[in-house]
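For reference, the sequence and a predicted model appear below.
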Amino acid sequence: MLRVVRRYPALLALGTQLGATLLVGVALYLAAQVAPWRPTWLAVGLSQGLIAAALARYLGLSRWWCGLNLLFAPALLLASGAPLPSWFFLGGFVLVLLLNWNSFTEQVPLYLTGAGTRQHLVQVLREQPEHFRFIDLGCGPAGMLLSLARQFPQAHFVGVETAPLSFAIAWLRALRRGNCQVRYQSLWRTDLSVFDVVYCFLSPAPMAALWVQACEQMPAGSLLISNTFEVPGQPADQLIELHDWRNSRLLLWRMRG
């Protein structure tokens, strides 16, 4: 089950939605046989959301997915009462898909780096030479990348992203930063040899392969930083506990060439 959670979180979340819907449907049918009372559709949606969130948590999905499961059905029911065209719901699905395309293609859902993590990264980067080169593998909408680029104007920052909407947002935001560039590029097609610091906030699934790539490409003395996720069998040279609600931590490896 843990392997399924790591490899296919989006599909597992969809499964919990279907399972919760089935359970609520069965409960409504049984209740209708013994009592005339009928709950409101909003109450049904809230019940379905609570069950879906509980199932997601039980199966090991992250809090982000649990929150999405909790709110999906109530939001859908609330929206269905408004005079919205039918394409609105298809548009919502496509929007989520474009933001989380990596979940299916690279087994990497959209994770956003928190403000506390950025502060610790700033402390780490202050130890780098003034003109260091930094890359974020899977930069999302580039909030963290642009924040660092503003604080280190002499350094050069690159973000790569393959979720179409996330890339478009990041690329547009980076246009006004001369020391920041965003590329529509897979992390597996990215040459890491020209960077002093490689940062990632991915998932457990690609970390072993990323370590192989880093060992093959990153020069001696360069720094690999992973937010939260470990490299199997490779203890980090430095571990920074972030003490946030996600129990995040930064794992740092100094490459030896």
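Yep, it's here.

rest of the way, CA atoms for contacts and neighbours
Will do.

which SS class is residue 224?
strand (DSSP: H, G, I helix; E, B strand; the rest coil).

That one against residue 253, yeah?
Yes - between residue 224 and residue 253 there is a contact under C-alpha atoms under 8 Å: 5.2 Å.

Confirm that residue 250 lies within a strand, as I assumed.
Yes - the assignment for residue 250 is a strand, going by three-state DSSP.

residues near it, how many?
As a burial measure, residue 250 scores 22 neighbours (other C-alpha atoms under 10 Å).

From residue 240, how far out is it?
5 Å (C-alpha to C-alpha, to the nearest Å).

do residue 138 as well
From residue 138 to residue 240 the distance is 21 Å (C-alpha to C-alpha).

Equivalent analysis for residue 155, please.
For residue 155 relative to residue 240 (C-alpha to C-alpha), the value is 23 Å.

likewise residue 92?
In terms of C-alpha to C-alpha, residue 92 sits 37 Å off from residue 240.

same thing with residue 97?
33 Å.

again with residue 141
Separation of residue 141 from residue 240 (C-alpha to C-alpha) stands at 24 Å.

Tell me which of those two has more neighbours.
The residue with more neighbours, out of residue 141 and residue 240, is residue 141; 25 against 15, by other C-alpha under 10 Å.

I figured the more buried one hits residue 162, correct?
No - contact between residue 141 and residue 162 fails when scored by C-alpha under 8 Å: they sit 11.0 Å apart.

Residue 253: helix or strand, and which one exactly?
strand 249-254 (DSSP states H and E).

Give the other helices and strands that that strand contacts.
Packing contacts for strand 249-254, counted by 3 or more C-alpha pairs under 8 Å, 6 or more residues apart in numbering; DSSP states H and E, involve strand 223-227, strand 238-241.

what's the angle from that strand to strand 223-227?
For strand 249-254 against strand 223-227, the angle by axes from the mean of the first three to the mean of the last three C-alpha atoms, to 10 degrees is 160 degrees.

In addition, the following structure is provided for comparison:
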Amino acid sequence: MTFTMVLAWASPLLFHGVLRLVLIQGIAAALWSVVLRQPYWWIPIHLLFLPLAIAMLALQLPSWLYLSAMLLLALVFWGTVKGDVPLFLSSHAVADALAAMVERENAAAFADLGAGVGSVAVPLAERHPVMKVEAWERAPLPWLILAWRSRGLANVAVNRANLWDSDLAGYNVVFVFLSPAVMVELGDKVRREMRPGSLFISSSFPVPDWPPESVLQIADRRGTRLFCYRI
């Protein structure tokens, strides 16, 4: 914003009118995002943030709507300000692939760390009713949806707890869809706690400096890859 204000002072004709100022501010912020090599999704955020903020002010919406939106986001993305992983949803194709994998592994116990709304844990429990499925989710709203979806499944245990508090020794297969920021620490935890011969599967994000046993390409919209690590 400071960069745009300097340009506005230097070239007032270029910045005549609020809409033009907003447009140039968004473009400048997006260009700086590219220069600083931020993740690609920041580009539309920088382009749209100020125009959307002005549009919301122009609509003169009641203040309780903003409070409600903030509370909803807090319930979904609980703990991200402390470094927790945001909500990522796995596709049906990923659930199908995992169902086939746990069958080949003859798994008796499966853990989904950071289970979200149960996009993996619930379909796996439905397809393998004799397999114990434990789902770990900390955010209140996804946990509530997960608990509701799995209410009729006797083989599912839902834990509203931090995944770092889990003990991985009792699982044949552990699945995660988290973030690159935690994969080094998680890899250490997995190798320290999981039993030899068990299988650790990470969706989309590999563990640095740990060659996977195999990488499975999923034919979904995201082009998901499952990184499979044999303990």
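Received the coordinates, thanks. A quick note: this is a predicted structure, and the numbers were derived from the prediction, not measured.

related to what we said a few turns ago, I'd like the helices and strands packed on strand 249-254 of structure 1 as a markdown table, with distance to residue 20 of structure 1 appended.
Shown next, in a markdown table, are those (distance: least, C-alpha to C-alpha, whole Å):
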| stretch | distance to residue 20 of structure 1 |
| --- | --- |
| strand 223-227 | 32 |
| strand 238-241 | 35 |
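
Please identify the most buried of these.
Neighbour counts (mean count of other C-alpha atoms under 10 Å) averaged over each of these peak at strand 223-227, with a mean of 22.

could you pull out the strands for structure 1?
Along structure 1, counting by DSSP state E, strands occupy 133-137, 156-161, 180-184, 197-200, 223-227, 238-241, 249-254.

Please render these as JSON lines that adds distance to residue 11 of structure 1 to the earlier fields.
Listed next are the strands of structure 1 as JSON lines, based on distance: least, C-alpha to C-alpha, whole Å:
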{"stretch": "strand 133-137", "distance to residue 11 of structure 1": "23"}
{"stretch": "strand 156-161", "distance to residue 11 of structure 1": "21"}
{"stretch": "strand 180-184", "distance to residue 11 of structure 1": "25"}
{"stretch": "strand 197-200", "distance to residue 11 of structure 1": "23"}
{"stretch": "strand 223-227", "distance to residue 11 of structure 1": "23"}
{"stretch": "strand 238-241", "distance to residue 11 of structure 1": "30"}
{"stretch": "strand 249-254", "distance to residue 11 of structure 1": "26"}
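
Stretch 181-193 of structure 2 maps to which residues in structure 1?
Using TM-score structural alignment, stretch 181-193 of structure 2 lines up with residues 205-217 of structure 1.

which residues touch that stretch?
6-7, 106-108, 188, 191-193, 224, 229-232, 255, 257 (C-alpha atoms under 8 Å, 6 or more residues apart in numbering).

buried subset of these?
6, 7, 106, 107, 108, 192, 193, 224, 229, 230, 231, 255 (16 or more other C-alpha atoms under 10 Å).

Pretty sure the first one sits against residue 203.
Yes - the pair residue 6 of structure 1 and residue 203 qualifies as a contact (C-alpha under 8 Å) at a distance of 6.9 Å.

what do those two both touch?
Counting by C-alpha under 8 Å, 6+ apart, the residues touching both residue 6 of structure 1 and residue 203 are residue 107.

How much space separates the most centrally placed residue in structure 2 from residue 176 of structure 2?
Taking C-alpha atoms, centre = their mean as the criterion, residue 88 is the residue nearest the geometric centre of structure 2, at 2.9 Å. According to C-alpha to C-alpha, residue 88 of structure 2 and residue 176 of structure 2 sit 10 Å apart.

again with residue 6 of structure 2
For residue 6 of structure 2 relative to residue 176 of structure 2 (C-alpha to C-alpha), the value is 46 Å.

the more surrounded of those two?
residue 176 (22 against 11).

Just the ones of the contacts of stretch 205-217 of structure 1 in helices?
Per DSSP state H, helices hold the following members of those: 6, 7.

where exactly do the helices run in the stretch 1-150 of structure 1?
Along the stretch 1-150 of structure 1, counting by DSSP state H, counting those that start in this stretch, helices occupy 2-7, 9-34, 41-58, 63-80, 87-99, 102-105, 115-125, 143-151.

Could you tell me the end-to-end distance of stretch 156-168 of structure 2?
Start-to-end, stretch 156-168 of structure 2 (C-alpha to C-alpha) is 16 Å.

what range in structure 1 matches that stretch?
Here stretch 156-168 of structure 2 aligns to structure 1 at residues 180-192, judged by TM-score structural alignment.

ok, the closest residue to residue 198 of structure 2 other than its chain neighbours - how many residues close by?
Leaving aside its chain neighbours, residue 198 of structure 2 sits nearest to residue 172 (4.8 Å; criterion: C-alpha to C-alpha, 6 or more residues apart in numbering). For residue 172 of structure 2, the count of nearby residues is 21 (other C-alpha under 10 Å).

That concludes my questions; thank you for your assistance.
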